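Colleague: pasting the sequence and the predicted model now:
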Amino acid sequence: MPRPKTLSDEDVLASALEVLASRGTSFTLSEVAEHVGLSRATLIQRFGDRDAILLRMAQHEVALTRTWLDSLPVETGPDALWRFLETIVLSMGAGEGFSVRVAIAALEIENSALRVLAGQRYALVQEAIAARLPDTPERAETAAHLHTVIAGASMQWVASDGTTGLSDFILKRLRWAIEHLVHAP
């Protein structure tokens, strides 16, 4: 009879993310095993190799993103759109731990399966933005561009002087884009 799991898969994946944050993209299964308090063999038995854990982490993130976005109210109009975008951006925090997001993006570039899951996550966000825009032929394209502003501003923040927190930095650029692009004639 197999032993009962003392840690859920979600706990293990969260711990793997912590190791990724501290060790970077070169983290090992042994480091994850030590961090979570399981043997390397147990990790391999439950998840497979390091790439399989990365894939499960990405799949879990897509599911969490879907659940979170589905929990938010769907309202339209300029004020509702801004509240929604602000909610998304504020969830990113002031920048603490953002290096993990950059590390994950680097892995997504290298691994086609991770890249597909990143695309799914981005599509969920863009669909959620589009649902809050007026029903026009440009709705999907406008949502994609607003999401691009968020993603691009986050990378600009990485190269900034660091005096402004991540969310504030992004919101400033997003506000400008909405005022000048979304409401443009």
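Modeller: Happy to help now that I have it.
Colleague: C-alpha only now, for contacts and for neighbours.
Modeller: OK.
Colleague: how about the helices in this structure?
Modeller: For the chain, the helices defined by DSSP state H cover 9-23, 29-36, 40-47, 50-71, 78-90, 98-110, 112-130, 139-158, 166-177.
Colleague: wait, which of those is closest to Arg3?
Modeller: Of all the helices of the chain, it is helix 40-47 that lies closest to Arg3, at 11.0 Å by C-alpha to C-alpha.
Colleague: ok, now which ones touch the closest residue in space to Leu174 that isn't next to it in sequence?
Modeller: Among residues not flanking Leu174 along the chain, Val149 sits closest, at 6.3 Å (C-alpha to C-alpha, 6 or more residues apart in numbering). By C-alpha atoms under 8 Å, 6 or more residues apart in numbering, the contact set of Val149 is 170, 173-174, 177.
Colleague: which of these count as buried?
Modeller: 170, 174, 177 (16 or more other C-alpha atoms under 10 Å).
Colleague: from Glu179, how far off is the residue nearest to Leu174?
Modeller: 13 Å (C-alpha to C-alpha, to the nearest Å).
Colleague: picking up where we left off before, out of the helices of the chain, which gets nearest to Met1?
Modeller: helix 40-47 (15.1 Å).
Colleague: let's bring in a second model and compare:
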Amino acid sequence: MSPRPRSTSDEEILTAAARVISRVGSGRFTLGDIGEEAGLSPAGLVQRFGSKGGLLLALAEHRASGVPGRFAAARELHASSLDALLHALASIAHEVDTPEALANLLAFEQMHLDEDGFHAHALRHARTMLAEIRALLDEAVEAGELAECDPDDLSRTVQTAYTGALSTWAVYRSGTLDDWLRGEVEAVLEPYRA
């Protein structure tokens, strides 16, 4: 007899987990909180992920593996490589709408950096993001949107501006995170615009 088909996908569960963590923090949520958000029992979550730690590790992997899709979707929406870059970067932080949510998600990202599995996913996330930024900047130079530049340096600077903008928005609390991120990255790109 084959097992019953799952009515809720792992992706839906992990998306629900990200919402819960952004609301209550990675140290305070329970499997019951995520189960309620995803429409599953805590036992069902344990059956799928093994433990709360297993679910957190799966979420870290899910966030890292989702980066290429965000950039691909942005390319589909925008003819301009720079517009696609701004869209992709903003979409990575799409679930953040308050400084508290940002603080909770950043705490999740940094909480387990000393653990090998979590660090491996964080490093893959960062490297993949850097490669995607670099590819769009190369395309922007080729299309004449940007002047010739050192794409390695500019890619790292864009990634650093993006990461820093997450923290500074939570402090300044000026406008939406989307607008803040775009403004900070555009300021970095402005001197290179053709």
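Modeller: Okay, I see it. The structure displayed is predicted, hence computed values, not measured ones.
Colleague: which one of the contacts of Val149 of the first structure is nearest Ala140 of the first structure?
Modeller: Ala177 (16.0 Å).
Colleague: for the equivalent of the closest one over in the second structure, which non-adjacent residue is spatially closest?
Modeller: Using TM-score structural alignment, the partner of Ala177 of the first structure in the second structure is Val188. Distances taken as C-alpha to C-alpha, 6+ apart place Val158 nearest to Val188 of the second structure, at 6.7 Å, with adjacent residues excluded.
Colleague: list the contacts for the aligned partner of that neighbour in the first structure?
Modeller: Here Val158 of the second structure is matched to Leu146 in the first structure, going by TM-score structural alignment. If you count contacts by C-alpha under 8 Å, 6+ apart, Leu146 of the first structure has them with 174, 177-178.
Colleague: geometrically speaking, which residue is the centre of the second structure?
Modeller: For the second structure, Ile92 is the residue whose C-alpha lies nearest the centre (C-alpha atoms, centre = their mean; 3.7 Å).
Colleague: go ahead and confirm it touches Gly69.
Modeller: No. The pair Ile92 of the second structure / Gly69 is not scored as a contact, 10.0 Å apart, by C-alpha atoms under 8 Å.
Colleague: the first structure: matching residues for stretch 52-71 of the second structure?
Modeller: Under the criterion TM-score structural alignment, stretch 52-71 of the second structure matches residues 50-69.
Colleague: hmm, who's touching that stretch?
Modeller: By C-alpha under 8 Å, 6+ apart, stretch 50-69 of the first structure touches 10, 13, 16-17, 28-29, 47, 113-114, 117-118, 120-121, 124-125, 128.
Colleague: may I see the buried residues of it?
Modeller: 50, 53-62, 65-66, 69.
Colleague: now do stretch 171-181 of the first structure
Modeller: 171, 174, 177-178.
Colleague: go on, stretch 85-99 of the first structure?
Modeller: 85-86, 88-89, 92, 95, 98.
Colleague: please apply the same query to stretch 131-143 of the second structure.
Modeller: Applying 16+ other C-alpha under 10 Å to stretch 131-143 of the second structure flags 132-141 as buried.
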